[in-house]
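Participant: this is a predicted model, with the sequence first.
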Amino acid sequence: MALKYTVLGAGAMGLRFGVLLQELAGAKVDFVDNWAPQVETIKQQGGVYVSRDHENRHLVPINIYSPEEYDWAPDVLIVFAKQMTLSDLLQRSAHFFRPDHQYVFSGMNGMGHIEKINHYFPKEHVVAGTCLIGTVLNKAGDVDFIGKSGAGSINLAPQVGEPDERVKQIVEDFTTANINPHLNDNFYGTLLTKVVFNSVINTICTLFEIQMGQFIDYDGAEKLGKQLINEAFDVAERAGIQLLSTREEEWQTIKYVSEVTNPLHYPSMYQDMSKNRPTEVDYINGYIYDLGKKYNYEASTHDFLRNLVHLAENTRKFRQN
């Protein structure tokens, strides 16, 4: 029997995980979100509208609540908030946390969320992963799963220790839900490997407002990508973090996902930028640069791109509505 889940952060990825667990794994799933329009819209509709690759839009009934409305004790919390809003969501949800027996899985972008989660949950109950899955929140109450059924995958690892029976059950449920989890024991290497991926594809696609397939179509994409990859790997080596891939394998992953898996996908950072929301660039390229500085290494290309993204954010206020 599947575990009971509560999704904290019913945005694009939170909805995808929760809906798939509900529909394919038969899990009991609730959703909690601190964005009021999302909660209100889904309640009014009686569910969330789900499409796949812009087609077959249909209503999926789900249970959604604001943090203050909710008071149920699931087995597992799935956390998919933006880095900038996570502290607020956790604080407002703390009344239904049961850290002595609940586990937490998070597949958020960037770095910084684990420390916030550890404020409420012991490391022994924390599992984190990275998602090569494209999903778009078109508007409140309307989500689009990018890629065919079963497209994409996740890498995940327990924060400390060997995977216990609860972690194995999470992996089993994710497998049944067609999320394609790959379990390993390299926690920080797992997280940082995805940060490297995002530092290339999310940031460049956002700056030029392009899809992943449009980036990889450029004959200079490999040179751009490898410059960022090499700097990030230099930082990881100095920090003593073993990544899950080699430099060449990381480029090949970016190339494959951009060409084959999600060529029509606009990354989440672009989605934030296009809706005039703050981006997570400080938790991605900025994190790589700041980590390098601790070891007297200048990941200058990452710092340059971080500032370009902030420049692009700032200039949007001059655009005509």
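Facilitator: Good, I have the coordinates. All values reported here derive from a predicted model rather than from experimental measurement.
Participant: contacts and neighbour counts: CA atoms only from here.
Facilitator: Noted.
Participant: residue contacts, Asn285?
Facilitator: Asn285 is in contact with Val195, Ser199, His302, Asp303, Leu305, Arg306, counting by Cα atoms under 8 Å, 6 or more residues apart in numbering.
Participant: any idea which of those is closest to Lys275?
Facilitator: Closest approach to Lys275 among these (Cα to Cα): Arg306, at 18.5 Å.
Participant: ok, the closest one touching Asp282?
Facilitator: Yes: Arg306 lies in contact with Asp282 (Cα atoms under 8 Å); the separation is 6.8 Å.
Participant: higher neighbour count, these two?
Facilitator: Ranked by neighbour count (other Cα atoms under 10 Å), Arg306 and Asp282 place Arg306 first, with 23 against 20.
Participant: so that one, which of the three states?
Facilitator: Here Arg306 is helix, with the state taken from DSSP: H, G, I helix; E, B strand; the rest coil.
Participant: measure it to Thr41 for me?
Facilitator: The spacing between Arg306 and Thr41, counted by Cα to Cα, to the nearest Å, is 34 Å.
Participant: and the contacts of the host helix or strand of Tyr256?
Facilitator: Element membership for Tyr256, per DSSP states H and E: helix 247-256. The contact list for helix 247-256 (Cα under 8 Å, 6+ apart) reads Phe197, Ile201, Ile216, Glu222, Gly225, Lys226, Ile229, Asn230, Phe233.
Participant: for the residues you listed, which one is nearest Leu86?
Facilitator: For those, the residue nearest Leu86 by Cα to Cα is Phe197; the value is 21.8 Å.
Participant: contacts only, for Ser93.
Facilitator: By Cα under 8 Å, 6+ apart, the residues touching Ser93 are Pro67, Glu68, Tyr70.
Participant: now do Lys293
Facilitator: By Cα under 8 Å, 6+ apart, the contact set of Lys293 is Ala299.
Participant: the stretch 51-200 of the chain: strands as residue ranges?
Facilitator: Taking DSSP state E, counting those that start in this stretch, the strands of the stretch 51-200 of the chain run over residues 55-60, 64-65, 76-79, 103-106, 126-132, 135-139, 142-145, 153-158, 181-183.
Participant: so what touches the fourth one?
Facilitator: In this structure, residues lying in contact with strand 103-106 by Cα under 8 Å, 6+ apart are 75-80, 121, 125-129, 166.
Participant: try 7 Å
Facilitator: With contacts defined as Cα atoms under 7 Å, 6 or more residues apart in numbering, strand 103-106 is touched by Asp75, Val76, Leu77, Ile78, Val79, Phe80, His125, Val126, Val127, Ala128, Gly129.
Participant: included below, for side-by-side comparison, is a second structure:
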Amino acid sequence: MKILVAGAGAMGSRFAYMLVKSGNDVVITDSWKQHIDVINNKGLKVLIDGYNMGTYRLPAFLPNEVHGEFDLIILLTKAMQLESMLQDIKHVFSDNTLVINLVSGLGNAEQILEYVTMDRLYVASNYWTAGLGGPGVVDAVGEGTIKLQIYKNDSSQYDEQVIDVLNSAGFRAKLSHDVFLDIWKELAVSSVINPMCAILDCTIAQFGAYKGNVEISRLILDEIVEVAKHENVVLNIEDILDKISSLFPDTVAGRHYPSMHQDLMTKRNTEIDYLNGYIVQLGLKYDVLTPINSIIRHQIKLKEQLNEGSKKR
């Protein structure tokens, strides 16, 4: 299958490696020119759990330079970069293109529907982790899972094909019967793990080793569960706590520094407004108090501001 991975940061690069390794014709695109140049000149070097998995040659382009037609486009940009990416690659969408949306957060599927019909758009929750060891180097740990579903339908004629492509590459993908609930669960998990590890400068396992991790998680999740009710989404807090604790082992994601931590360490803006910040906005909309998520958002936004100040020195 000819696949475009749109958004080839840490996660997109790991996905590209796994898809290439399983025999697909993969092209990647990203706006980080140095990363693209290194991949084109030297290949994509891959480290998984500390092991060198080799260097993989695959074509890499800046978004407005991508050309050709693709059977599948996998969207893995940051949420705030999605619209720009869609605009830059709109010329490669065709009536035959399938799209998998793996962009974090809620509401971005509606953006994508301006470029692809709903019968060809898969929305998904994603629990894979990834990191970068510099331009052109994937440095990732652990394994994950994916749940996906065609947009606003129970099933699609393309389900078997899409699942086969993903699972041949080792993604442990499953079809969901309520993917928007799955995405809400992922948002809830990410709204705990991402900011806590970013603020505390720790791995997922280090957060899990603190005996008060469940109490912290509950404080955050209580507000998310209450806000979700007003969106007609019923979240089970115990299920979410179980999912969070399942990430603690090193073989899953324990050694991982989440993307928000990576962004702050490299002085990039984070997706906080699409996680805890999104909960705060819904709280304002429905007159639900969200003080815990609000202070978390402020802490991350302050760290972003401090990073901006240090870059100007």
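Facilitator: Looks like it came in fine. Because the structure is a prediction, the values reported are computed rather than measured.
Participant: so after superposing, what's the score?
Facilitator: The TM-score (TM-score structural alignment, normalised by the length of the second structure) is 0.94; 311 aligned residues with a Cα RMSD of 1.7 Å.
Participant: picking that back up, what would the strands of the stretch 51-200 of the first structure look like in JSON lines with distance to Tyr297 of the first structure?
Facilitator: Below are these laid out as JSON lines (distance: least, Cα to Cα, whole Å):
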{"stretch": "strand 55-60", "distance to Tyr297 of the first structure": "47"}
{"stretch": "strand 64-65", "distance to Tyr297 of the first structure": "45"}
{"stretch": "strand 76-79", "distance to Tyr297 of the first structure": "32"}
{"stretch": "strand 103-106", "distance to Tyr297 of the first structure": "29"}
{"stretch": "strand 126-132", "distance to Tyr297 of the first structure": "25"}
{"stretch": "strand 135-139", "distance to Tyr297 of the first structure": "35"}
{"stretch": "strand 142-145", "distance to Tyr297 of the first structure": "39"}
{"stretch": "strand 153-158", "distance to Tyr297 of the first structure": "28"}
{"stretch": "strand 181-183", "distance to Tyr297 of the first structure": "31"}
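Participant: for Phe17 of the first structure, which of those strands is the nearest?
Facilitator: strand 76-79 (8.4 Å).
Participant: in the second structure, point out the residues matching the closest one.
Facilitator: Using TM-score structural alignment, strand 76-79 of the first structure lines up with residues 72-75 of the second structure.
Participant: average gap between the matching stretch and the first structure?
Facilitator: By mean Cα distance after the TM-score superposition for the first structure, the fitted stretch 72-75 of the second structure averages 0.5 Å away from its aligned residues in the first structure.
Participant: quick check: the aligned residue for Asn307 of the second structure in the first structure?
Facilitator: So, by TM-score structural alignment, Asn307 of the second structure is matched to Arg316.
Participant: next, its match: secondary structure please.
Facilitator: Of the three states, Arg316 of the first structure takes helix under three-state DSSP.
Participant: equivalent analysis for Phe17 of the first structure, please.
Facilitator: At Phe17 of the first structure the chain is in helix, as set by three-state DSSP.
Participant: the second structure: which residue goes with that one?
Facilitator: By TM-score structural alignment, Phe17 of the first structure lines up with Phe15 in the second structure.
Participant: how near is its match to Ala6 of the second structure?
Facilitator: Look at Phe15 of the second structure and Ala6 of the second structure: by Cα to Cα, they are 10 Å apart.
Participant: which one of these two has more residues nearby?
Facilitator: For Phe15 of the second structure versus Ala6, the count of surrounding residues by other Cα under 10 Å is larger for Ala6: 27 against 24.
Participant: verify the contact between the more buried one and Ser31 for me.
Facilitator: No: Ala6 of the second structure lies out of contact with Ser31 (Cα atoms under 7 Å); the separation is 9.7 Å.
Participant: count the neighbours of Ala209 of the second structure for me.
Facilitator: For Ala209 of the second structure, the neighbour count with other Cα under 10 Å is 12.
Participant: need the counterpart of it in the first structure.
Facilitator: When the first structure is aligned by TM-score structural alignment, Ala209 of the second structure is paired with Asp217.
Participant: how about Leu282 of the second structure?
Facilitator: In the first structure, the residue equivalent to Leu282 of the second structure is Leu291, according to TM-score structural alignment.
Participant: did I read that right, its match in a strand?
Facilitator: No: with three-state DSSP as the criterion, Leu291 of the first structure is located in helix rather than a strand.
Participant: how much space between it and Gly240 of the first structure?
Facilitator: To Gly240 of the first structure, Leu291 of the first structure is 11 Å away according to Cα to Cα.
Participant: these two: who's more crowded?
Facilitator: When Leu291 of the first structure and Gly240 are compared for neighbours, Leu291 comes out ahead with 19 against 9, by other Cα under 10 Å.
Participant: on that earlier part again, looking at the strands of the stretch 51-200 of the first structure, which is nearest to Glu23 of the first structure?
Facilitator: Using Cα to Cα, the nearest of these to Glu23 of the first structure is strand 55-60, at 9.2 Å.
Participant: mean shift of the closest one relative to the second structure?
Facilitator: In the superposition with the second structure, the average deviation recorded for strand 55-60 of the first structure is 2.3 Å (mean Cα distance after the TM-score superposition for the first structure).
Participant: show me what counts as buried in that strand.
Facilitator: Under the neighbour-count criterion of 16 or more other Cα atoms under 10 Å, strand 55-60 of the first structure has Leu59 buried.
Participant: can you list contacts of that strand?
Facilitator: Gly47, Val48, Tyr49, Val50, Ser51.
Participant: quick one, helices of the stretch 1-150 of the second structure?
Facilitator: For the stretch 1-150 of the second structure, helices defined by DSSP state H, counting those that start in this stretch occupy the ranges 10-21, 33-42, 82-89, 108-112.
Participant: looking at these, which is buried most?
Facilitator: helix 10-21 (a mean of 23; mean count of other Cα atoms under 10 Å).
Participant: what's the mean distance for it versus the first structure?
Facilitator: Looks like 1.5 Å for helix 10-21 of the second structure (mean Cα distance after the TM-score superposition for the first structure).
Participant: show me what that helix is packed up against.
Facilitator: Helices and strands touching helix 10-21 of the second structure, as assessed by 3 or more Cα pairs under 7 Å, 6 or more residues apart in numbering; DSSP states H and E, comprise strand 137-140.
Participant: now do 10 Å
Facilitator: strand 2-6, strand 25-29, strand 44-48, strand 51-56, strand 72-75, strand 137-140, helix 159-168, helix 259-265 (3 or more Cα pairs under 10 Å, 6 or more residues apart in numbering; DSSP states H and E).
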